[in-house]
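**Student:** Sequence plus the predicted model coming up.
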Amino acid sequence: MKGDEALRRVATALADARAIVVLTGAGMSAASGVPTFRGAGGLWRTFRAEDLATPAAFARDPALVWEWYDWRRQQIAACAPNAGHEVLARWSAARDAMRVITQNVDGLHERAGTRHVRRLHGSIWRLRCVRGCPAGGSREELEVPLAPLPPRCECGAVLRPDVVWFGESLDPAVLDAAVHDAQRADVFLTVGTSSQVYPAAGLVPLAHAAGALVVEINPEPAASADAVDVRLTMGADQALVALDDLLRQNHAR
C-alpha cells in the first residue's frame, strides 16, 4: 500500500472510530529535540542509562543518580511539545474515548494538553520518598536545577525519581488500564516505539487480536508484521500532522 493510500485508509478509520488508543515511545519526542538517553550515543560521562537507572545504582550512590536525572530534567525542560504532540492533544480534547499510553517520562504529552495519559514508566517530574511515607507521597517538582542533591523528604529520607527503573515492575493499576484500553480500541496507533520493550510491546498484538486496526508509525518497521495492519514509515510528527490534515479536510466536506 502506497503512502498516500495508507494515510487515507488510516484517516478514514480514525474518523469512524469511537475508541482510539495511541501508544507512544521515544520517537514521539524526537522532533522536540529530547536527547536519546539509551543506546548508541546515550552515554553520560562514562555511564550508560542501564548503569544508573536501577535500584542498586541509587542505593549505592543516590547523589550520582540524581545528578544524571537533574541533567536530564534540564535537557527536557528546554524542549517543547512538537506538532505531533499538539495533534494528539486536539484529538483527546475532541474524543472522550481516546487514550494515550506512553513509555516516555518527559511529560510532553501533558504539556501539550493531552487528556487521559497513561504513563507506563512514570514521570521524571515526579518525586517520591524511598520509604513510601505519607509525608513524601508522590509530588511533582518542576524546578530545574534541583538543589541540594539528592533531594530529601520531610521525613529526612531521600526522594527518588518517580519512574520505573530497570528491574522494577510497572504499576499494576496503570498496566491493567492500558490492557483494557488496548482491548477496546477500534484503532490502535503505535507511534515512535521499537515495540521491543515488554509489557508495552504486548499491547500491540493484544489490540490486534481484539479486532482493532493496528497502525504502526515509525521510520523503520518495528512491530511484528502479524500484528500490524498498516505501516506508515514516517516520523511521528509528520505522520500525525498528515492524518490530522486529512481528518480536517474530510470534516469540511
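**Tutor:** Yes, it's here. Numbers count the residues shown, from 1 in each chain.
**Student:** rest of the way, CA atoms for contacts and neighbours
**Tutor:** Will do.
**Student:** Please confirm that residue 161 is located within a strand.
**Tutor:** Yes. Counting by DSSP: H, G, I helix; E, B strand; the rest coil, residue 161 is part of a strand.
**Student:** And it, how close does it get to residue 74?
**Tutor:** The spacing between residue 161 and residue 74, counted by Cα to Cα, to the nearest Å, is 14 Å.
**Student:** okay, these two: which has more neighbours?
**Tutor:** residue 161 (25 against 16; other Cα atoms under 10 Å).
**Student:** Isn't that one up against residue 130?
**Tutor:** No. Here residue 161 lies out of contact with residue 130, judged by Cα atoms under 8 Å, at a distance of 9.5 Å.
**Student:** other SSEs contacting the top strand by length along the chain?
**Tutor:** Ranked by residue count, the top strand of the chain under DSSP state E comes out as strand 122-129. Using 3 or more Cα pairs under 8 Å, 6 or more residues apart in numbering; DSSP states H and E as the contact test, the elements touching strand 122-129 are helix 62-77, strand 138-140, strand 159-163.
**Student:** Throw those into JSON lines and include distance to residue 13, thanks.
**Tutor:** As requested, the helices and strands packed on strand 122-129 are exported to JSON lines (distance: least, Cα to Cα, whole Å):
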{"stretch": "helix 62-77", "distance to residue 13": "34"}
{"stretch": "strand 138-140", "distance to residue 13": "37"}
{"stretch": "strand 159-163", "distance to residue 13": "34"}
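**Student:** okay, pairing it with this:
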Amino acid sequence: MHDDLKQFLRESRNTIAFTGAGISTLSGIRDFRGKNGVYLQPWHGRQVEEILSLECFYEDPSLFYQWAKEFIYRLDDFHPAAVHRVLAKLEARGMLSSVYTQNIDLLHQKAGSRNVYELHGSPAHHHCLRCRKEFSYKEIAPKVLADELPRCSCGGVIKPDIVFYGENLDESLLNQAFKEMGKADLLLVLGSSLTVQPAASLPLATHYGGGKIVIVNAQPTPLDRYAAARYSDLQEVFGDLESWLENQ
C-alpha cells in the first residue's frame, strides 16, 4: 500500500510537512471546514469567523473565551494521533526537515516533533494587551475553564498569541516557509483544505521549485492537480506508514 509515497520518502533529501485541522480530527478535535466542521455551526447565534475576529475580541473578549473554553483550553484532553506520531518518527530518523502547521492544538510538539512552525500562532503563549506582559497556556487555561476572563495584574485583558481574523500572519515566518518549501524535494500536505490564504498558497513554492507534492485530505483541494500522489484517508495512509517505519 502507498508504495509511491514510501518511495518518495526514501528518495527525498529534504521533506517538509504542511498540516491542517484534518489531522487532528483523528485525535478527536473537530476541524473547521469538514462535514462536522466548527465553522458550519453558529455558536450562540454568532458565526465562528466573527468570534475569531480581532474586532470582536476587542469589543467583547469574554465571547471569545466562552467559545474557546471548549475548543482551545481543553488541549490536555487530546493526544497525538497517527499523523503526529509518524511525522515525529520521520523527523527523528532524519527523513523530515520540519513541520509547518495551521493548527493551534500543540499536538505536534506533544508527539515529539521539534522543528514545528505555527503559521497561525500558538496558545502556548499569551500577552497582556495593555502592558505586554507574557503568560503561559498553563497560567491561562484554568482561568478560562473557571469562566474567568483572563486579566493581567495591570488590569489589561490577556490575549492568546494566535492569529485572529483581521491580523496578519508573521511575515518573516511566512517568508521562511516560502523559501524552505521552495527548496523541498517533497512536501506532504496533510489534512488541509488549502482554502485559507496566504498559507494555502505555500505548497506552490514546492511545485515551482521542482519538488513533489503529496496531498492527503478528505475533501478535494484547489492544488490537487499539482499532486504527484493524492489520497483521502489520513488514518489509512499513516497507519500504513507507521507499520512501515516500525519494520525498517
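**Tutor:** Perfect, thanks for sending it. Just so it is clear, the structure is predicted and the values come from calculations on it, not from any experiment.
**Student:** ok, back up a step: right, so of the helices and strands packed on strand 122-129 of the first structure, which gets closest to residue 120 of the first structure?
**Tutor:** Taking Cα to Cα, strand 159-163 is the member of these nearest to residue 120 of the first structure, at 8.9 Å.
**Student:** Can you show me the helices along the stretch 1-150 of the first structure?
**Tutor:** 3-16, 49-52, 55-60, 62-77, 83-94, 108-112 (DSSP state H, counting those that start in this stretch).
**Student:** Out of the ones you listed, which is closest to residue 171 of the first structure?
**Tutor:** When the helices of the stretch 1-150 of the first structure are compared by Cα to Cα, helix 55-60 sits nearest residue 171 of the first structure, at 15.7 Å.
**Student:** now stretch 238-245 of the first structure, how far from the chain's geometric center?
**Tutor:** Mean C-alpha position of stretch 238-245 of the first structure versus that of the full chain (Cα atoms, centre = their mean, to the nearest Å) differs by 19 Å.
**Student:** Give me the contact list for that stretch.
**Tutor:** 7, 8, 10, 11, 83, 84, 87, 88, 217, 232 (Cα atoms under 8 Å, 6 or more residues apart in numbering).
**Student:** ditto for stretch 159-171 of the first structure
**Tutor:** Residues contacting stretch 159-171 of the first structure (Cα under 8 Å, 6+ apart): 50, 53-55, 66, 69, 105, 120-130, 136, 138, 150-153.
**Student:** got it, and stretch 77-89 of the second structure?
**Tutor:** Contact with stretch 77-89 of the second structure is made by 17, 23-24, 26-29, 96, 107-108, 110-114, 234-235, 238-239, 241-242, as judged by Cα under 8 Å, 6+ apart.
**Student:** for stretch 94-106 of the first structure, same thing?
**Tutor:** Contacts for stretch 94-106 of the first structure (Cα under 8 Å, 6+ apart): 18-26, 76, 91-92, 115-125, 163, 178, 181, 200.
**Student:** before we move on, the earlier item: so that I can see them in PyMOL, could you write out a selection of the buried residues among the contacts of stretch 159-171 of the first structure?
**Tutor:** Here is the PyMOL command that selects only those of the contacts of stretch 159-171 of the first structure that count as buried (16 or more other Cα atoms under 10 Å):
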select buried, resi 53+54+55+66+69+105+120+121+122+123+124+125+126+127+128+129+130+136+138+150+151+152+153
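**Student:** ok, the residue nearest the centre of the second structure to residue 116 of the second structure distance?
**Tutor:** For the second structure, the residue nearest the mean C-alpha position is residue 103 (1.9 Å; Cα atoms, centre = their mean). From residue 103 of the second structure over to residue 116 of the second structure the distance is 11 Å, taken as Cα to Cα.
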